[in-house]
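A.B. asks: take a look and give me a structure for this.
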Amino acid sequence: MGFEVVKPGILSTLQDVGRYGYRKHGVIVSGPMDRFAHRTANLLAANTAEAATLEMTLQGLCLVAHREMLIAICGADMGAEVDGRSAPLWRPFIIDEGSELQFRYAVQGCRAYLAVHGGFRADPVLGSGSTYLRAGMGGYQGRALEAGDVLQVEDVVAGGFTVAEGEQELRSKFVSTNIRPPYQDNPVIRIVRGREKDLFTSSSWSKLLTQRYQVTTQSDRMGYRLSGEAELELQDGLSFEMISEAVATGTIQVPQSGQPILLMADCQTTGGYPRIGHVITADLPLVAQVKPGGFLRFQEITHREAQEQLLLQEMDLKLLEAGTRAWMRETGVWINRKGNGGHAAH
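C.D. replies: Here you go, the predicted model:
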């Protein structure tokens, strides 16, 4: 047993890396909105990226720990507290059995991720435990968490870790701000041109890159509906209705309203609106942390630059992973998993 849910928050779900290999059958990928925060929290909790984390949106939940655990919180600052004392972000720490972990409204960002060593136990569907609410599958019974739910933890022996130099040593280690995404309420998001970009008027492309877009309250895990001062227009004689083609997380579609829709983690597999642009993968965490009411601005870069940014982000995560493992070995953070005989985390 891991945690019991006392208060569920606004929207709390279990997410792993996502459900891949089934898009051709119309099954979406899902997974975390902020993949950087999800992956980093898992690294700090000595997990692989595939382990399920708890994603909280806008307002976090209240949990009671049913055993001592090594955990980490990354992403939005939701004023987390353990038994009334401030809990750290972007660093591992130990929560004692019986302690209460309370999250509040997000003061910075929109989504926070809680990882526990071993990972949360999620219902697997088509190879993934990610929650897809519209289909009612994965996660915890295919739904958002509710008061009274009990979250199990995978593959951990009770009391299976010790910290040689005490919890203060854990608290002294954190993820450098140099590699964290620069979360902002009104970020500049880099995009590449979409396949149907040339169907739009030249002034529409200019509008996309110069005006700011508000994230409306009609936004969710499927997509952000954006609102700008000027509508985007197609060239004369062209229609917004087209034969459906593939879309993905980050695709910017433009419906008849002329106001863009930015597709997110739970987006459909195909769409019938022209694709004017696509948010680069490295900037999707920035988008995921913008609350409804916040604003986005877009900046065009090349495909090569987009690939370079993704490689740099991946290098940062690989270095973080290597550093975390080395530090755990050197300072005596020993984690017993089933069958590993009590060796240091790896």
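
A.B. asks: drop to CA atoms for contacts and neighbour counts, all remaining ones
C.D. replies: Will do.

A.B. asks: quick one, helices of the protein?
C.D. replies: Taking DSSP state H as the test, the helices found in the chain are 35-44, 167-171, 202-210, 284-288, 303-331.

A.B. asks: could you take the ones you listed and lay them out as a markdown table, with extra columns for distance to residue 277 and mean neighbour count?
C.D. replies: Shown next, in a markdown table, are the helices of the chain (distance: least, C-alpha to C-alpha, whole Å; neighbours: other C-alpha atoms under 10 Å):
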| stretch | distance to residue 277 | mean neighbour count |
| --- | --- | --- |
| helix 35-44 | 21 | 27 |
| helix 167-171 | 42 | 15 |
| helix 202-210 | 9 | 16 |
| helix 284-288 | 13 | 24 |
| helix 303-331 | 12 | 15 |
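
A.B. asks: closest one to residue 223 among these?
C.D. replies: helix 284-288 (10.1 Å; C-alpha to C-alpha).

A.B. asks: quick revisit: closest one to residue 77 among the helices of the chain?
C.D. replies: Of all the helices of the chain, helix 35-44 comes closest under C-alpha to C-alpha, at 11.6 Å.

A.B. asks: so what's residue 179 up against?
C.D. replies: Contacts for residue 179 were tallied using C-alpha atoms under 8 Å, 6 or more residues apart in numbering; they are 313, 316.

A.B. asks: here's the other one to compare against:
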Amino acid sequence: MKEILEVMKPGLSTSIQDTGRIGYQKYGIPTAGAMDTFAHRIANLLVGNPEEAATLEIMLMGPRLKFLQDAVIAVGGADLSAAVDGEPVCPWKSFRVYTGQILSFGKPVHGTYAYLAVSGGFYAETVMGSKSTYAQANLGGIEGRILQKGDRLSAEDKNLKSIRAGRYLKKTDIPNYEQHRPIRVITGPDISAFSDTIYQQFLQESYRITEQSNRMGYRLEGKALSHVDKADIISDAVLPGTIQVPANGQPIVLLADRQTTGGYARIATVIAADIPQLVQKKIGAEVRFLSVPLERAHADYLAQQRYFKILRTAVRSEE
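C.D. replies: The predicted structure is shown next:
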């Protein structure tokens, strides 16, 4: 374990995240983990890490970080105007930094969450199989909280200087967070709580992401969705992308830090392949939904897994 950087300024909300706490929802423990798992996994692969290694999740206003030793790093996800010693750096590409250099972030260009990966992966205590920060319960990360000024972060044991720099994601594979295509959903499981007319309204109207949105869920505002009877159901399981509709008729899309069960009718679920596109939208952005068959959701998920398999193979062939 080697100290790799010091936090000079923490930014708006910067935390250690990995792919989450899997297998503990039955005990009421949320999975947490990266909001945009695609960007998180890509950033890790660019620096030769396993996809599940811990990264820094950086929200909108990024930190100022001083490197305490040489390393290879990559920034994926939102373009938050990253720079090293004031010189802009290319996102979605690994590059070498040297002892004493400063990584900073400026004006958000597009997207909300950026991911900083370092060769070796960030070190943090593993809690229930994950290093992810779940701040509501002070689990994981650095003392279960977001980063603070003066924190010193370490990398897992690895020869940081031997990692190859210069890997990059093809332009055609870089997500376009500014595109305005609808977010795809599958219906239910409480679709019977809504009339056909109301479900069509849900698909035809646009919704604004409100200021009350966070890692637990995005609260949306638009034309209210009414229930056939009532909003409450017997508390049942919720997933990443579950869309609840409480009594006020305003949808809530549950995300990484969501609770494990919920008591509001679930009108739809965002498909796994589209969650990154949703979470990268900024507060105030408009969202529309498109219903797709379950088979489409499965096919896109499997296509994404095949894509990562190809990338893993390519990385291993270079080592």
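
A.B. asks: tabulate the helices of the first structure (a markdown table), appending distance to residue 278 of the first structure.
C.D. replies: Conversion of the helices of the first structure to a markdown table gives the following (distance: least, C-alpha to C-alpha, whole Å):
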| stretch | distance to residue 278 of the first structure |
| --- | --- |
| helix 35-44 | 17 |
| helix 167-171 | 38 |
| helix 202-210 | 12 |
| helix 284-288 | 10 |
| helix 303-331 | 10 |
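
A.B. asks: which stretch among the ones you listed comes nearest residue 272 of the first structure?
C.D. replies: Of the helices of the first structure, nearest to residue 272 of the first structure by C-alpha to C-alpha is helix 202-210, at 19.1 Å.

A.B. asks: have a look at how far, on average, that closest one is from the second structure.
C.D. replies: With mean C-alpha distance after the TM-score superposition for the first structure, helix 202-210 of the first structure departs from the second structure by a mean of 1.0 Å once superposed.

A.B. asks: so which bit of the second structure is that helix matched to?
C.D. replies: Using TM-score structural alignment, the residues of the second structure aligned to helix 202-210 of the first structure are 196-204.

A.B. asks: quick one: what's aligned to residue 87 of the first structure in the second structure?
C.D. replies: Checking with TM-score structural alignment, residue 87 of the first structure has residue 89 as its match.

A.B. asks: now that match: closest residue in space, sequence neighbours ignored.
C.D. replies: residue 83 (5.2 Å; C-alpha to C-alpha, 6 or more residues apart in numbering).

A.B. asks: mind checking how far that neighbour is from residue 95 of the second structure?
C.D. replies: To residue 95 of the second structure, residue 83 of the second structure is 12 Å away according to C-alpha to C-alpha, to the nearest Å.

A.B. asks: ok, those two, which is more surrounded?
C.D. replies: Neighbour count, other C-alpha atoms under 10 Å: between residue 83 of the second structure and residue 95, residue 95 has more, with 22 against 17.

A.B. asks: thinking again about what came up before, wait, the match of residue 87 of the first structure sits on residue 76?
C.D. replies: No - here residue 89 of the second structure does not reach residue 76: they are 11.3 Å apart, not a contact under C-alpha atoms under 8 Å.

A.B. asks: looking at the helices of the first structure, spot the one closest to residue 65 of the first structure.
C.D. replies: Of the helices of the first structure, nearest to residue 65 of the first structure by C-alpha to C-alpha is helix 167-171, at 17.0 Å.

A.B. asks: other SSEs contacting the closest one?
C.D. replies: strand 92-95 (3 or more C-alpha pairs under 8 Å, 6 or more residues apart in numbering; DSSP states H and E).

A.B. asks: give me the mean distance between the strand it packs on and the second structure.
C.D. replies: Using mean C-alpha distance after the TM-score superposition for the first structure, the mean distance for strand 92-95 of the first structure is 0.6 Å.

A.B. asks: would you mind pulling up the elements that that strand packs against?
C.D. replies: Other helices and strands packing on strand 92-95 of the first structure, by 3+ C-alpha pairs under 8 Å, 6+ apart, are strand 69-77, helix 167-171.

A.B. asks: list the contacts of the first one.
C.D. replies: When contacts are defined by C-alpha under 8 Å, 6+ apart, strand 69-77 of the first structure is touched by residues 2, 34, 37-38, 40-42, 44-45, 88-97, 106-117, 159, 289.

A.B. asks: redo that, cut-off 6 Å
C.D. replies: For strand 69-77 of the first structure, the external contacting residues (C-alpha atoms under 6 Å, 6 or more residues apart in numbering) are 37, 41, 45, 89-95, 106-117.

A.B. asks: aligned partner of residue 39 of the first structure in the second structure?
C.D. replies: By TM-score structural alignment, residue 39 of the first structure lines up with residue 41.

A.B. asks: for that match, which non-adjacent residue is spatially closest?
C.D. replies: In space, residue 41 of the second structure comes closest to residue 51 once its chain neighbours are excluded; the distance is 4.6 Å by C-alpha to C-alpha, 6+ apart.

A.B. asks: and the equivalent of the one you found over in the first structure, how many residues sit next to it?
C.D. replies: When the first structure is aligned by TM-score structural alignment, residue 51 of the second structure is paired with residue 49. Neighbourhood size, residue 49 of the first structure [other C-alpha under 10 Å]: 18.

A.B. asks: quick check: residue 49 of the first structure touching residue 40?
C.D. replies: No - the criterion here is C-alpha atoms under 6 Å, and residue 49 of the first structure misses it with residue 40 at 8.1 Å.

A.B. asks: mutual contacts of the two, please.
C.D. replies: Residues touching both residue 49 of the first structure and residue 40 (C-alpha under 6 Å, 6+ apart): there are none.

A.B. asks: look up how far residue 192 of the second structure lies from the most far-flung residue of the second structure relative to its centre.
C.D. replies: Relative to the centre of the second structure, and counting by C-alpha atoms, centre = their mean, the farthest-placed residue is residue 229 at 34.7 Å. Distance, residue 229 of the second structure to residue 192 of the second structure, by C-alpha to C-alpha: 10 Å.

A.B. asks: what ranges does the stretch 201-319 of the second structure have for its strands?
C.D. replies: Taking DSSP state E, counting those that start in this stretch as the test, the strands found in the stretch 201-319 of the second structure are 207-209, 217-221, 232-237, 242-245, 252-254, 261-270, 286-287, 289-291.
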